[in-house]
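Visitor: Need coordinates for the following:
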Amino acid sequence: MSAASLDAEIIRTEFDSAIERVVERLTALESSVSQLTRPGTRDDGHTAEPSSEVVTQNEFRLFKWLGSFSLAAMLAGFGFLYQQIADLRVDVERQFADLRVDVERQFADLRVDIERQHRDLLQEMNARYVDIRGEIGLLRERVTGVETRAPT
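Guide: Presented below is the predicted three-dimensional model:
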């Protein structure tokens, strides 16, 4: 199991436990709201004093509204984060394409420059070869001339 999947599993476990706690709290709130149809009365007609464990309907509505608002804020934050990551990815891909074009252009310029230098070097070597062959020819003529003039 890779480290990324292990981290994802830990986050998922923490998320599940947090959701379970919220569900338990909502269940408790719903059961306390169902016990009180109106503040001070129960379903069986007896009056009941609200205790600290009892949540009124308005408090429950407020809790649901805050929970919905928090969820909407988190989802909006994730949406904003996703949009920023997508924009960043597009920018990186564009910059990579520009860099690739620039590198390919520089390699093409370098290739042309190397080919020109190679061609110039071949021409210079050919010219020197011709000069050396000419000098060798002159030396042969001189040697032949010296040999023919030498007394035997």
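Visitor: make it CA atoms for all contacts and neighbour counts henceforth
Guide: Fine.
Visitor: after the host helix or strand of residue 28, next one along is what?
Guide: According to DSSP states H and E, residue 28 maps onto helix 3-35. Proceeding N to C from helix 3-35, the next assigned helix or strand is strand 36-38, under DSSP H and E.
Visitor: and that next one, what does it pack onto?
Guide: Helices and strands touching strand 36-38, by 3 or more Cα pairs under 8 Å, 6 or more residues apart in numbering; DSSP states H and E: there are none.
Visitor: Name the helix or strand for the residue nearest the centre of the chain, please.
Guide: By Cα atoms, centre = their mean, the mean C-alpha position of the chain lies nearest to residue 89, the distance being 5.9 Å. With secondary structure defined by DSSP H and E, residue 89 is part of helix 57-149.
Visitor: Counting by contacts, list what that helix packs against.
Guide: helix 3-35.
Visitor: relative orientation of the helix it packs on and helix 57-149 in degrees?
Guide: In terms of direction (axes from the mean of the first three to the mean of the last three Cα atoms, to 10 degrees), helix 3-35 departs from helix 57-149 by 170 degrees.
Visitor: Flag every buried residue along helix 3-35.
Guide: In terms of neighbour count (16 or more other Cα atoms under 10 Å), helix 3-35 has its buried residues at 29, 32-33, 35.
Visitor: run this one through as well so I can compare:
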Amino acid sequence: MKEYKYTINGKKYEVTIGDIEENIANVKVNGEDYKVEMEKQQEPEKKKVVVRPVAKPVAAAPAASQNSASKINTANAIKAPLPGVVTEIKVAVGDTVKSGDTVVVLEAMKMANNLDAEKDGKVTAILVQPGESVMEDTPLVIVE
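Guide: Down below sits the predicted model:
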């Protein structure tokens, strides 16, 4: 139990704060009992963890063998310039792109970064999916 003495506008108050059950406090002011309802504190919002599967390469030609993914020439790939999360892929396999066309949007350090084609060509493979985390120099899209 806590006791306080206040003077407000020349009038004296003796306040005793008793038990607090959930959000109701038993308060006595100058010998008179009151039940004081306090606002409940908001609980902080809990963030959810989302686990996404690792993306498989998508080749332009239908591939029946397991070796097709290893035959993709990543020398012509548009690569991630820094670690981030792929938020959007703006092309599809078979699309023709010109130098400067936005191919992938990568979120890094809370900023969206447009990754553009460095040369004219045809998209032959997409190696990532939206929502996938990538590291620096990860091949994203193959343009030949």
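Visitor: TM-score for the pair, please.
Guide: The pair, once superposed, lands on a TM-score of 0.19 when counted by TM-score structural alignment, normalised by the length of the second structure; 44 aligned residues with a Cα RMSD of 4.5 Å.
Visitor: would residue 115 of the second structure count as being in a strand?
Guide: Yes. Membership of residue 115 of the second structure in a strand is supported by DSSP: H, G, I helix; E, B strand; the rest coil.
Visitor: can you count the residues close to it?
Guide: Counted with other Cα atoms under 10 Å, the neighbours of residue 115 of the second structure add up to 20.
Visitor: what's the answer for residue 87 of the second structure, then?
Guide: By the criterion of other Cα under 10 Å, residue 87 of the second structure has 18 neighbours.
Visitor: surely it meets residue 108?
Guide: No. Counting by Cα atoms under 8 Å, residue 87 of the second structure sits too far from residue 108 to count as a contact (9.9 Å).
Visitor: list the buried ones in the top strand by length along the second structure?
Guide: Looking across the second structure with DSSP state E, the single longest strand is strand 11-21. For strand 11-21 of the second structure, the buried set under the neighbour-count rule, 16+ other Cα under 10 Å, comprises 15-17.
Visitor: Same question for stretch 102-111 of the first structure.
Guide: Buried positions in stretch 102-111 of the first structure, judged by neighbour count with 16+ other Cα under 10 Å: none.
Visitor: Show me how far it is from its chain's centre.
Guide: With Cα atoms, centre = their mean, to the nearest Å as the basis, stretch 102-111 of the first structure stands 27 Å off its chain's centre.
Visitor: cool, and stretch 8-19 of the first structure?
Guide: 25 Å.
Visitor: Please list the residues outside that stretch that contact it.
Guide: Applying Cα atoms under 8 Å, 6 or more residues apart in numbering, stretch 8-19 of the first structure has no contact partners.
Visitor: ok, now with 10 Å
Guide: 2-7, 20, 22-25 (Cα atoms under 10 Å, 6 or more residues apart in numbering).
Visitor: ok, now stretch 137-147 of the first structure?
Guide: When contacts are defined by Cα under 10 Å, 6+ apart, stretch 137-147 of the first structure is touched by residues 131-136, 148-150.
Visitor: Turn those residues into a markdown table, including neighbour count and distance to residue 60 of the first structure.
Guide: Shown next, in a markdown table, are the contacts of stretch 137-147 of the first structure (neighbours: other Cα atoms under 10 Å; distance: Cα to Cα, whole Å):
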| residue | neighbour count | distance to residue 60 of the first structure |
| --- | --- | --- |
| 131 | 12 | 105 |
| 132 | 12 | 105 |
| 133 | 12 | 107 |
| 134 | 12 | 109 |
| 135 | 12 | 110 |
| 136 | 12 | 111 |
| 148 | 10 | 129 |
| 149 | 9 | 131 |
| 150 | 8 | 131 |
